[in-house]
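1. Provided below for reference: sequence and predicted model.
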Amino acid sequence: MSLSNRLADDMKQAMKNKDKFKLSVIRMVRSSLQNESIKLGSELSEEAELTVLTREVKQRKDSLHEFESAGRDDLAEKLREELLILEEYLPEQLSDEELEAIVKETITQVGASSKADMGKVMGAIMPKVKGKADGSQINRLVQQHLS
């Protein structure tokens, strides 16, 4: 089932359950998907849908960090709840061991030896793990292995 169909089904269920919070989060994501579709001028592929969903999750994580550092626990808690809902739609995340294996393998494939090769490594890794891992976590692992 595509992400759009799953969101539509879950939106109907949230309406039936009178779950206003989940309904608003799903509507925001569906709106982002529709905006991206309009921008591209065609239906979104599953990969494009995943890209939009990943972007939404990343935006919320960045905002969460800002709210926590500013001491806005009320807003931070709301974002944590939104993230829990959004993460239901992401593919299963890779474990640290799996991610580390992918990083090592890609460094070997690319022939990277120093931090100057960071861009090549990140460019090769990101399509492999799209939606399955956080970019900052990958960045940290690549830096560890290239230093």
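-> Looks like it came in fine. Numbers count the residues shown, from 1 in each chain.

2. okay, CA-based contacts and neighbour counts for the rest of this
-> Fine.

3. can you pull the buried residues of the lengthiest helix in the chain?
-> Longest among the helix segments of the chain by residue count, using DSSP state H, is helix 46-69. When neighbours are counted by 16 or more other CA atoms under 10 Å, the buried residues of helix 46-69 are found to be 49-50, 52-54, 56-57, 60-61, 64, 67.

4. these two touch, right, residue 22 and residue 14?
-> Yes - counting by CA atoms under 8 Å, residue 22 does reach residue 14; the two are 6.5 Å apart.

5. The two: which is more packed in?
-> Residue environment comparison for residue 22 versus residue 14 gives the larger neighbour count to residue 22, 21 against 17, counting by other CA atoms under 10 Å.

6. Can you give me the distance of the more buried one to residue 99?
-> From residue 22 over to residue 99 the distance is 31 Å, taken as CA to CA, to the nearest Å.

7. next up, a second structure to put side by side with the first:
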Amino acid sequence: MSDSLKQRIDADMKAAMRAKDRERLGTVRLILAAIKQREVDERTTLDDTQVLAVLDKMAKQRRDSIAQYEGAGRQDLADKEQRELEIIQDYMPQPLSAAEIAALIDAAVASTGAGGMQDMGKVMGVLRPQVQGRADMGAVSAAVKARLG
């Protein structure tokens, strides 16, 4: 992959401007603002893995908002969040299957020599970069707990 994820998002913002796609433009600007905010806060330039972490966080926020809006009977707002979530997910890699996650967990447990719950942090430390943006970290954490428990 020659272009960085950030460059691709930036190019998509320009394309959305030219196409006068206001909805996509708004969401892409939100993504770029979140990336820029983290770069300013940490005084660094984010690489693709860190950009994925920002996207993952934004996607989780959208999923939480959708659940809250639907619970409150505000389908109009839930639909808007759903459209933003779909645009955010365009930049994320394909999600891992349950079998792929299980295989990664087994490999992480083997490589860290984890023997029980006290080794959960080590296992998650190995897994996080491999599954970031490709799986729900809460579900991965629960699966690791079940495997170690």
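-> Perfect, I can see it now. Everything numeric here is computed off the predicted structure, so don't read it as measured data.

8. so the longest helix of the first structure corresponds to what in the second structure?
-> Residue correspondence for helix 46-69 of the first structure in the second structure, counting by TM-score structural alignment: residues 48-71.

9. mean per-residue distance, that stretch to the first structure?
-> Once the two are superposed, stretch 48-71 of the second structure sits an average of 1.9 Å from its aligned residues in the first structure (mean CA distance after the TM-score superposition for the first structure).

10. What is the helix or strand where residue 77 of the first structure lies packed up against?
-> Element membership of residue 77 of the first structure [criterion: DSSP states H and E] is helix 73-87. Counting contacts by 3 or more CA pairs under 8 Å, 6 or more residues apart in numbering; DSSP states H and E, helix 73-87 of the first structure packs against helix 20-40, helix 46-69.

11. Flag every buried residue along that helix.
-> When burial is assessed from 16+ other CA under 10 Å, helix 73-87 of the first structure yields the following buried residues: 76, 79, 82-83, 85-86.

12. Now do stretch 71-86 of the first structure: distance to the chain's middle.
-> Shown here is stretch 71-86 of the first structure, whose average C-alpha point lies 16 Å from the average C-alpha point of the whole chain (CA atoms, centre = their mean, to the nearest Å).

13. For it, give me every contacting residue.
-> Residues from elsewhere that reach stretch 71-86 of the first structure (CA atoms under 8 Å, 6 or more residues apart in numbering): 22, 25, 53, 57, 60-61, 63-64, 67-68.
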